[in-house]
Each structure stands twice: as C-alpha cells, then as structure tokens.
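In: Mind looking at a prediction? Sequence and model below.
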Amino acid sequence: MEHPIAHTLERLVVRHTLRVPAPAEGKTLERNAPEEGLRQGADAVRQFDVALMSVGFKLSGGLMAALGGLDRPAVETIAARTLATVRELVGDHVDHNVYFKDFPAGVPDTPDFWAACVAQALVADEETRTRVLDQLRHGHLDLLSLPTYGRYQHTYEDMLAAHDELTASARDRVTVLVLGGPLEDEVAGLYRALAGSTTPLGPEHLADLAVLAAHCADGPQPDTIPIRESRAVVNKARLMAGCAPLLDTATDALRLACALADGDVTLRERTRFRALSRPHRRALLAGLDAVLAAAPGKYADVAPYREQWKRLGERLHPHEYPQWPHAAEVFAIARGERKVPSLAARAEELLGRGEVAEAAGLLAREAPGLLLRSLDRLLRTAAGDEERDAVLAAALRAVPGGSGRVLLSVREHLQNRSEQAVPQRVFVNRAGGAWVADDTREPLPSAVRERVLGVLDTEIRRRLDAPAHLLVDPDILDVALPLSGRATAAGLGTLPRGSLSPVDGELLRFFTYWKQAARNTDYDLSALVLRDDYTTGTWLSYTNLRSVAGTHSGDVTEAPDGASEFIELWLGAVDGRFIVPHVNIYSGEGFDEVAESFFGFMLRDAAQGGRPYEPRTVRMKSDLRGPGRIALPLVFERDDEGGWQARWMHLYLKGSPAANTAEGNRVTFATLVRGLVERTPLTLRYLLDLMAGKGARITVADGRTVPDEPVVYLGLEPLDGLAPGSRVITPGNLRDLIPA
C-alpha cells in the first residue's frame, strides 16, 4: 500500500499481532533476475534475522522465505522499519544508563555512598562546601544538594565499556515474527478486531483504533461495535469521511462530541468543547433527534451527564434548528427546565422505599446489565427469603439480556464472595487506580451464590463458540480474562490483571525508564520483600542500595534526556514469599505527564553477564500511564514448590504529592497484595472447561509438533508452522474469546 501513513499502519500491525505484512507486489525479484541479486537479497535476510535475534526476536520460516524473494534494498527497508518497531516494543529504543556504571557490581553500602558524596561536596566549590557544612551543623542533609548525588557521573558509552558481552543462553527470550497477509488486509483485520472488541480498550489501544478508523472508515466494518468508547472513536472517523455516525443512545452523541474535541470519550474527565463546523453540528443534532424520536425513553440518559450537555449546547446552538425538536429537548432537560429522572434514579427511589423486588423488576425490564451489576447489593438488601427469591427471579430474566463481559464480571465477583466476611476490600477503578477500604458487606448465603453461578455458567457456555480442535500452550491457562481496558497495559509480554505466568531464571532484574517533558522529575524504583504473613522482610530502594538478596543500581533524580534505574535479585537468596517492585514518584511530573515512562523485567542465568539492560533477556515491558503517584505493575510470588511466578497487577496508588518511598507505604502494599493474591480471577482455564463441555477437542501443545489440520491455537506467543486456516489467540487478542 503506497500511502503517506503506510509505515504507521505497518508499525501498528507488527506491534499488535507480531505479523509482518507480506511484501507488496512489484518489489519481488524477477524470475530471471541475476544470481548476484538473489544472493544479496538472501544475505540481507540473514543479516536482518541476526539483528532481530540481538533484541530477542526472530523471523519465522515462512517470513524468511517471503523476504528471500526481494532485492537487497527492499529487504533493508523492511528490516529498518521492523527493527525500529520491535526495539521500541521491548524498550531498546532508548539508552539505559545506570548511576553505578559497574552495576550489579561496584554498588556500595548506602551509608558509605552518602558519606562519599558528602566528602566530594566538601572539596567542591566554596558555595557548595559552605551550604553542606551549614546543613551538617543543623543535623540534617539534603541529598539533592550534593553535586554528585542523583546525576550520572559517566556517559552511556563509559558504562558500556565497563561490561562484557552477554553470554547467550537457551533460556533467552525468542519472540517469532510471522508472515502476514497484504498490508491492506492486515490493517482491515486489525481495525475490525479492535472496533468490534467486546471488552473496553485501554487508552493506548483507543488511540491506535483512531488511526485505523481514519483509514478504514469507508471500508468493511465489524458487525457490531458493542463498546461505546470505541463507537465514539469510529464515529469521529466516519463523520470526517462524510459518513453518518452510528448512534443509538443520546450518550453516543455526547461521546462523539467529546471525540471531535479530542476529549475523553469515557466521559470520566471534563472535555473542553470547541466550536463545531455547521455540517458537524447538523450531523450531531440530526442523529440525536432520530434516536430520541424513535425511543423517547432514552431521554433518561441525559440526567447523568447534565453538565456536559449544557456545555455542549453552547457549541451546538440547537435553537437554530427547529426541525429537530427532540434534540432541543435534551438541552432543556440539561438546564433543569424539564425533569426526566434517570433509570438509576428511579431504581434508587424504589430501594429507598424498601421496594427491592420492584427495583429488581424495573432493572430486569429496562437495563439487564445494570441489574446484574447490582445483584450483590439487591440480594443483601432483600428482606427475607421471599423478596430474595423475587430478586433471583428477576436476575434469571435478565441474564439473557446481559453482555458476555457483564456475565463474566458478575461470575468472577460472585465466585469470590463467601459466607465468611473478610476484613478489607480492594477497589480498582476503570483507570487502574486502586485503594483499600473496610469490607462492611454481609456475606452471601452459599446456596444463593451457587444457584446464580450455575445460571451464569449455563448462559456463558451457550454463547461460547466451540472450535473443533483447540491447541493450547499450558502456560496460557492461568492468564486472566481481559474484562476491562485497564486490566492490561500496552507493551511486550504484558498479561491482564490477576494473571499468573512462570518465572524461569536465577537472576531477576527489573527496571524503569522515564523521560521528563517540562520539569525536573525524579522516579524511584523500589522493591519490598514480604513474608508469608505479608509483613515486610526487607526492601531495596535509594535508601537501601544493597541487601543479602540483591542490589539497586543507584538513584537518578532528573531525566531531561531520560533515566533508568534497575534492581537485581538473586532469587535463591530471597527470604520471603513476595517481591513487590514498584515505581514511586518522588517529585515532578506524573505518569500521564512525562514524555515517556515504562517498567519491565529481565531474567538471566548467573553466568551470563552483559550490560544492565539486555533486550533479549527482557520478558516484559509495560508502559506506565495512569493516575496516582505510585505504580504497582506486578508482584513476584514464590509457589508451593519453591519456584517463582509473576502475578500481574497494573495498579496505580494515589500516594503522596511528593516524596513517596517504599518504607512509607509498606502497609498499603501488603494490604493490596493480600487482597489480590487471595482473589480468584476468571482465567482462560475456565473458558476452556466450558468449551470442552460443548464438545471441543483440546490438545496440549508440546512445542515440537503441530497438527496437520487447521486448529485454534492459544498461546503466549504465535506458533510457527500451523496448518493453513488456523487461528491464533494470544494475550494480544484474547478479548476475541469474550462472548458478545
């Protein structure tokens, strides 16, 4: 595809699918091409493969064969673009320097290091010496006032020279890039997959959908766009392409207006609406009028977003368009000139009068999904067995009308509700923000819970597709189902919140990188080690650079050109059950403000050596973009056999405005870890059990042979050599298994 944004689209395909689009026609060598041209093209492919292997990737056999028919310039062009994409995917697009250039060797004890910084300050210029002496006389010391503290004392090249080459290991990560179809087909398929997702997309994927939608707005569309935020993004592209937007609620029009203003289509944040062109105003008002003329009950959607509607009315000027009176009525409701209570308000009024069964009946008729999400509360509020039975009967009527995502979410919620109350409850909002509160709920009777679980299982099983033959990598069985957009962060090797994945290596090294945008910003990588009872054993941070189990690479306190911090742990020496890495914002810009920030971890054998950052040992790299001042990407947990596994969190804690530390948040971390470790998520194993009940044949992949027939393959990464017609499900498109 020759198009100004072709390279951007190709990058999106590679990043989302690990598929390299097939070379465009006309760039292959002619059948009678000189032998020298063939040889040079093949040499370029081998060099491309070697370059990929240095960052932990490799060409599949089919992709190597396809590239082998190109001339050298064509191979080099594809190689340059693909290498840039995968290097960014793994975090190798930036230089990872460390404060102590010999890390993990050469890191001093913290008091010795601080003393050395003071000694250097005392022989610096007179102003510095006087300032430090004055602090010491008053019994305190500001580390940031010391000239050598927190600022790199060597160049990136100096650091590289201090390290030997990495020794290759059979356990190094190798991610295979496979051959895709033509770029247009790959782009269209990725667009339909994202737009038609049955679960909300995270902000990064929504941004990617916007790029794809702008290109595909006038092409084939998914059968449905069930997620409202995704529909808003697609509607903006359709409007820009001169197509009518897809609206079926009043709120769809409001979300579209937010999208046109480059605002928040989730409606959680305030959008500053801009002046709209007359065609866009007409399209919004006409669409809104048609929705409400067909279903006047949807006026109730206006009340929850009254303030946003009032601000939008100032830009739409509905009084100029008398031909659309239903649209004008929306703004009268927003101004309070007409009262139309929302459905939630009507239900709350019934609950306030103690009419629980009536509230359940109302929700079952008009909003089945809302009833199912409120089921726990309704069952606890019901007075006696008769009213509880009425609520259950309403829930049974609502189940067929709930979305697959809602059914699975309620199933996960109820399987974690027992008759024995727990003291505290962990809350996670749609943005990934987490907090803890006392759990004051009454427990649910086991008979009631089991009855509802049985109904949910039956309905979910009915909706699931049952492929004839499933080929399954056992490592994916404990991957949690992605039921929300923020359950998974963008990056390489990331898994949904609650997932478990094996950790295979002797040395665990995790890292963070950030680059400030406008002001000095200090991020601190830290780690707590918790015992079996969730009390703190030890920690590593800028206040404790060394312990028996590991080493911190040193504190960097500003990042105008980017900065990295590392922690390495010898897993065999860790005296505890949990390792809790986290990133504290000490000062400066938040995770949503910096130019870039991410977290990741590497696994390597003790004898491998190498630089602090080696891309082919990276198992996970996750973008840090969220609320709060503390990021908690995952937790490492020792299992009953003494091995280690990663439990994925993707959480952001509010923290303090500044000076967050590992020591200051030990209790909060312990409570969060306990609350999530002791919670059982719905995993792929659950869906496979339901599919098996529908007759699907399931084969465990052994990594050596693949069936000759087409299969649906489920694994952490794509598998090379599958029969034509096979379908591949990895964590990147696991949402495709969530039933509608």
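Out: That came through, no problem.

In: Only C-alpha atoms from now on, for both contacts and neighbour counts.
Out: Noted.

In: any idea how far the residue nearest the centre of the chain is from L83?
Out: The centroid of the chain falls nearest to A489 when counting by CA atoms, centre = their mean (1.8 Å). For A489, the distance to L83 (CA to CA, to the nearest Å) stands at 22 Å.

In: I'd guess S418 is in a helix, am I close?
Out: No: assessed with DSSP: H, G, I helix; E, B strand; the rest coil, S418 is coil; it does not lie in a helix.

In: Would you map the strands across the stretch 1-150 of the chain?
Out: Counting by DSSP state E, counting those that start in this stretch, the stretch 1-150 of the chain has strands at residues 19-20, 57-59.

In: In addition, the following structure is provided for comparison:
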Amino acid sequence: MDDSLEPLVIRHTLRLPSPTGPAGEGGVAARQFDAVLMSVGFKLSADLLEHLSGRSEGTVIDTAVRTLRTVRQMVGDHVQHNVYFIDFPANVPATFDFWMRCIAEALADDAARPGTVAQLQSGVLDLLTLPSYGNYRHTYAEMLAAHDELIAAAGDRVTVLHRGGDLEDEIGALYLALAGSTTPLGDDDLRDLRALAEHQVHGPQPEAIPIRENRAVVNRARLGAGADLLLDTVTDVLRLACALSDGDVTLQEPTRFRALSRPVRRALLAGLDSVVAVAPAKLADVAVHREAFKRLGERLHPHEYPRWPHAADVFAVARGEKKARSFDSRVEELLGMHDVTGAAELLKAAPGRLFRALDRLLRMALTQAERDAVVAAAEQVAPEVAGRVVLSVREHLHNRAGEAGERRVFVNRLGRAWVTSDERPPVLPPERKRLIDALDAEIRRRLPSPDRLLIDPDVLDVALPLSGKATAAGLGVLPRGSISPVDGELLRFFVYWKQTCRSTDYDLSALMLDAGYATVSWLSYTALTAVEGEHSGDITDAPDGASEFIDLRLGAVRGAFIVPQVNIFSGEGFEEVDESFFGFMLRDADQRGRPFEPRTVRMKSELRGPGRVALPLAFLRGEDGRWRAKWLHLYLKGHPAANRVEGNRVSVAALLRGIVEREHLTVRYLADLMAGDTTTVTLWDGRTVPDGPVTYIGLERPDGLPAGSRTLTPENLRDLIPD
C-alpha cells in the first residue's frame, strides 16, 4: 500500500482513508489524536473517531503522526512564524520612532558607525545597512514565551476530517475525479494528477478525459508504463511532448524540449502518424502551434523513420513545405469579406469556437438577418458545447450590458491581471436576451434534478469553478470572484516565504480605500501603525524562512475596502522561492495567543504567480456594515525591485474597481436552475439533520448526513459543472 499518496487524499477530499491494522483498544489514543487535531483547527468526525477507537494503539498513533503532518502543512503550521516586534500586536512603535532607534543603535555600533554617518551626511539613508533593521532580534522560543495561550472562542475554525474507504479505493476515486474533470485543473492539481496517474496507470480509467491538459499528464504516465496512448489530435502529441519535458501542457508558454530516448521518439511519431492517417484534415491544427512543432521535430528526427510518412507530413506543414489550410484561416477569410452569416455557418462545425466568437460576430453583424443567423447557429449547436464554455459565455453576456468606455479586466491563465477601458460597442439587447435564455435552457437541461437539495446559504455567492486556474491551492480558498462572509472583530493577515539561494525580501501590506476607490490609509513597513491596526515589522532576508503579519480592527477601519497585498521588494519571485504562502485569521477582540494560531486561520493559499505583486483577495464592507471577502487570486507585473504599496495604489484601485463591478456566475445561479417542480430546496440552518438522502451544497461537509447523500463542497464543486 502506497502511504505517500495519503496526503493527496486528505488535502483534496478532507477524508482520512480508513487505517488498516489489528483491532484493539485505541480509544484513548484516538481521543488524544482528536484533541491535538483541534489545536490546529481540525477534528475527527464521529464515525472516524469510532473507527479509530477500534484499532490498536500503535495503528492510531501511526495514523495520527502522518495526518498531523499533512493538516499542519495545509494550514501553514508546519513552519515557525516569528515576528520582528516580539510583543506584536502590542508595543509596535511608530515608524519614525523605530527608524530613529535603528539609527541610534547603528551609531553605537563601532563597525556600522562610519557608514551610517556618511549616509546621514549625504542626506540619503538605506535602512538595509542598519544592523538592527530587517532581521529577527530574538529566537522563536523567546517570542512564544512573550505571548499568552490562545483563548478558545466559539468562532474558531473547525474543519472536520471524515472517514474514507480503503486507501487504494480513495486514491482511485480521486484519480478518476481529477483526470475526468470537466474543467481545467490548476498547476498544483495537475502535479497531483501526475502522481496519481503513475499509480493508477493499470487501474480503472475515466470514461472520458475532456480536458486536453489532463490527457497529456495521463498519457505521460501511460507512455512510461508501455500502455496505449489516448490521442485524437496532433496537438495531443505536442502536449505529451511538453509534459515529458516538464513544460507547459497548456501550450501558452514555450517549452524547451529535452533530448528524448529512441523508444519515446518512436512512440510520439507513431502517435502522430496514426492520427493523421485516420483524419488527414487534422494537419490543419499544426499551424496554430507551428513553432512548437518545428522545435519538436528537431528532437524527434522524423526523417529517420520512413515507415511513418504521415508523421513526417506534420513537420513538413510546420516548416511551410506542405500546405494545410487551417480552419481559423477559412473563418478569417469570410470575416475579412464581412460575410458574417457564412462565418457563423462554417463555425457550426466547431461549436466551441463558435461560442467563443459570438461577441465578435454580433459586433460585426450589420443587419438583423446577420444577427439572427449568428444567434440561430449558437442555439443549434449549444447541445454540443462543453458545459464550462456555455457557462463562460453566459457569464460574459451577463456583463456585456454596459456602455462603451467601462472598465475591462483581463486575467491570463497565470493570474496576471490588467485593466483598460472597454471600447467595444454593447451586444444589442434583443440578441443578448435571446442568447441568455437559450443558454439558461441548455444548462437547465444538463443539470441533475435531485429530489431534495440542501444548501448552506454561505455557499450561494461562491463563483462557479469554471477553471482550476482561477483558484490558488490551499485551505479555505474559493474561486476568483467568490464572495464569502467575514465574521470576527480582529482580522490578521500573514505571509511566509523561504528563499532558495538569494536574499529575498517580501513585504506584506494592506491598502484601505473608500467607496470611490480613493486611498484612505495603508499599513506596511513604511507605516507600521495606523488607526486600523499594526504591522509586525519588516524582515528583509529569509534563509530559514520569514513571516510578516498585519493586525486590523475591523470596527476601526476607515473606508469600504481592504486590499492586502504581498510586494516583492527584492530577490526571488513567487515561483522561485522554496516556499511562499499567504493567509488570514479571524479572532474575537479578547482573544490573545501567538501571532500565528492555526485554529484561527480561515484561509491559507500558496503564492505561485508570474508578477511581483500578489493580490490574493479583498475585503468589502456592505451596506449592512458587515465585511465580506472577494476572492481575487491576481498578480500585477510590478517592477523588478522595490515594489511598495505606495507605488501601486492607483493600479490596484483600478483593478479592484473592475473586479468588484464584474458579476460572476455563482452557485446561486445553478441552484435556481436546479430548483424545478420535482426538487425540494432547503436552506440549511447548520443544525437540523435531514431524515433522508439529500444533495448537499456547502462550504464544508456536515457530519451525520444520511447514507446515500451527495456532498458538494469547494473540494469537489467542479463536479457541479455539467458536461
């Protein structure tokens, strides 16, 4: 049995595979295990506690050690979180007073005095040259001794771990869920899928693998095991080659292909040959990724294998030696002649492309007949379009009711974001309404009709996970655009990073904006204290890991928005460091404890993005005075160095305005469609246990649901997206 995959099951499902081992009297050890779990915000379900109590003490202890290691990492408690100011959030000095103290200490230091005096005489002082600035002045143990024990509160997070089945069964089920996902996975999930695919290569496989990136990861495992490859386009082979080189299987970024062994080269060429032999028209796909195919051809040496002539044709097309007119070129030719009706008719052969081109076609249509032809084509092919594409277009049309000149936010697959004025003319109301009605009807047709639907009200405003790339990996993380309630008096942000080889300085900041998105105040290393709260102090080097915190009293916050951000001041990027993550905690006003208390952590997300400024989420004050989180998962390009909250206030405000004003399709939308004549919908009060099987949708799976119930939580909410 492969215990190395057990953490994947726990992280993805919050299910602990049933431990195997001799029966025994493990009740005491199981209760101790449960108590330790509660100290980090987790708990065993009643069923799981009972099962463990019937195992031997040694089995329970071994299970506890493995599980605690996993959940501590999930919540960010696997590292030591120290702070610069030992008493944080108490006794944080004013910024100017702190800087003067650092200067005084430098002047009292014989080694630092000459350089400090020279800088003061020049009128410019670099804080990083002061010996007492930017490095911990006490040990982690000394910091812990300075803080009282955490006072438990009813609002502390409790994440229940449920009893799973046999480990191999749980691994198999998780593999089928990830491989067969109808929405793209994030990078972390793709890495997990790779490990699972290698383990399950000879086991049960999903009926279909609709996402091409997933297919590339699965094919890599199948190739390594000598199993048949799943290929039906030449691009499938290109994605597999990228996977073999640990490159980008989405084909958005160029991959540096590695030298491939002769057996692998033969497998790839044979795959290309078989695809083209069955459907020569698929050579047209080569033009879309011409340069990548040319570079791949340099590694595969197709001229050495004359028995696969169709594979050689692929590279001849890439080099321009053979013509294969692409589908897109035929569409562009028609649009170049302003033949909108002809283009729509041609695109019916590629329903997904037609849906993605709807906005453009409707803007180009000059007559009512052309607009009617475009809408009719979309209505005709809607049943053939992937559910996530239908939902994406439905969301797009919902946000296309505004006038030209409004803000338009662009977010690429890596989370890099920018905003500009939207100069496109609106989609005309009659066509927009007709399309929305058609898409709603199509989604309703595909959704299940459960007899009883039980919904946690807090999940209704969670955005539909149309792509795993719109969600960071972590605990308590929701898709971009989601809104979730924030209940607490003290809000504490934290960031942790550990550099790989270069001195690296990350700066945690919080920007407060008013209802018009103008700056009210901020907290950062340049503003350690404000009416709203305190900053824990600037750490500028992290060879052994470093943490920074910001404490906010929500009742004292001036303005309508709080935007936490992580700025890279110097050193390694988010994708270069050994580890980096962000999160937030919620506490009652009278709770004490250490700066980092795992059971008060409500969210912890990995920081892995291309920019130099990370914007994980924002907090919005509603008209009722309550605060809510709006999930962003965005990165700004920033500057190569010296990024500060003061320097990106305008761009952050513009981006936030664009995100806040955009409406996402949420669970509420699908729930309304599912609430048909045969479905009873109940909003769960958090206490009443239903008397029969239900389909439950919520932020967490409740304990004690009747047998036969289906549960949908953020861990598997993608299953709600229809095929």
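Out: Yes, it's here. On a predicted model such as this, the values are computed, not experimentally measured, just so you know.

In: circling back: now mean neighbour count and distance to H93 of the first structure too, for the strands of the stretch 1-150 of the first structure, in CSV please.
Out: Shown next, in CSV, are these (neighbours: other CA atoms under 10 Å; distance: least, CA to CA, whole Å):
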stretch, mean neighbour count, distance to H93 of the first structure
strand 19-20, 23, 19
strand 57-59, 23, 15
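
In: now these in TSV, with distance to V428 of the first structure?
Out: Formatted as TSV, those follow (distance: least, CA to CA, whole Å):
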stretch	distance to V428 of the first structure
strand 19-20	33
strand 57-59	34
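
In: To L292 of the first structure, which of these lies closest?
Out: strand 19-20 (44.0 Å; CA to CA).

In: returning to what we had before: out of the strands of the stretch 1-150 of the first structure, which comes closest to A193 of the first structure?
Out: Per CA to CA, nearest to A193 of the first structure of those: strand 19-20, 14.7 Å.

In: Mean deviation, the closest one versus the second structure?
Out: When the second structure is overlaid, strand 19-20 of the first structure sits 0.4 Å from its aligned residues on average, using mean CA distance after the TM-score superposition for the first structure.

In: Nearest to S726 of the first structure, out of the strands of the stretch 1-150 of the first structure?
Out: With CA to CA, the closest approach to S726 of the first structure among the strands of the stretch 1-150 of the first structure belongs to strand 19-20: 14.5 Å.

In: matching residues in the second structure for the closest one?
Out: Alignment of strand 19-20 of the first structure against the second structure: residues 15-16, by TM-score structural alignment.

In: ditto for stretch 113-125 of the first structure
Out: Aligned by TM-score structural alignment, stretch 113-125 of the first structure falls on residues 98-110 of the second structure.

In: buried ones in the matching stretch?
Out: Buried residues in stretch 98-110 of the second structure, defined by neighbour count with 16 or more other CA atoms under 10 Å: 99, 102-103, 105-107.

In: do stretch 513-524 of the second structure as well
Out: For stretch 513-524 of the second structure, a neighbour-count test (16+ other CA under 10 Å) marks 513, 517-519, 521-524 as buried.

In: Same list as before, those that is, but in TSV and with distance to R480 of the second structure included.
Out: Below are these laid out as TSV (distance: CA to CA, whole Å):
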residue	distance to R480 of the second structure
L513	20
Y517	20
A518	23
T519	24
S521	25
W522	24
L523	25
S524	25
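
In: Those in strands, which ones?
Out: Per DSSP state E, strands hold the following members of these: 513, 519, 521-523.

In: How far off centre is the match of stretch 113-125 of the first structure?
Out: 43 Å (CA atoms, centre = their mean, to the nearest Å).

In: L354 of the second structure: which of the buried residues of stretch 513-524 of the second structure is nearest?
Out: Y517 (37.6 Å).

In: Next, the contact list for the closest one, please.
Out: Residues near Y517 of the second structure by CA atoms under 8 Å, 6 or more residues apart in numbering: 561, 653-654, 657.

In: cool, and E534 of the second structure?
Out: Residues in contact with E534 of the second structure (CA under 8 Å, 6+ apart) are 89, 92, 523, 528, 550-552.

In: a markdown table for the residues you listed, including distance to R163 of the second structure?
Out: Output for the contacts of E534 of the second structure, formatted as a markdown table (distance: CA to CA, whole Å):
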| residue | distance to R163 of the second structure |
| --- | --- |
| P89 | 39 |
| V92 | 45 |
| L523 | 43 |
| L528 | 45 |
| I550 | 37 |
| D551 | 36 |
| L552 | 37 |
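
In: Pick the one among those residues closest to S482 of the second structure.
Out: Distance to S482 of the second structure, by CA to CA, is smallest for L552 among the contacts of E534 of the second structure, at 22.0 Å.

In: The closest one matches what in the first structure?
Out: By TM-score structural alignment, L552 of the second structure lines up with L569.

In: The aligned residue in the second structure for L372 of the first structure sits in which helix or strand?
Out: Counting by TM-score structural alignment, L372 of the first structure corresponds to F355 in the second structure. Using DSSP states H and E, F355 of the second structure sits within helix 351-356.
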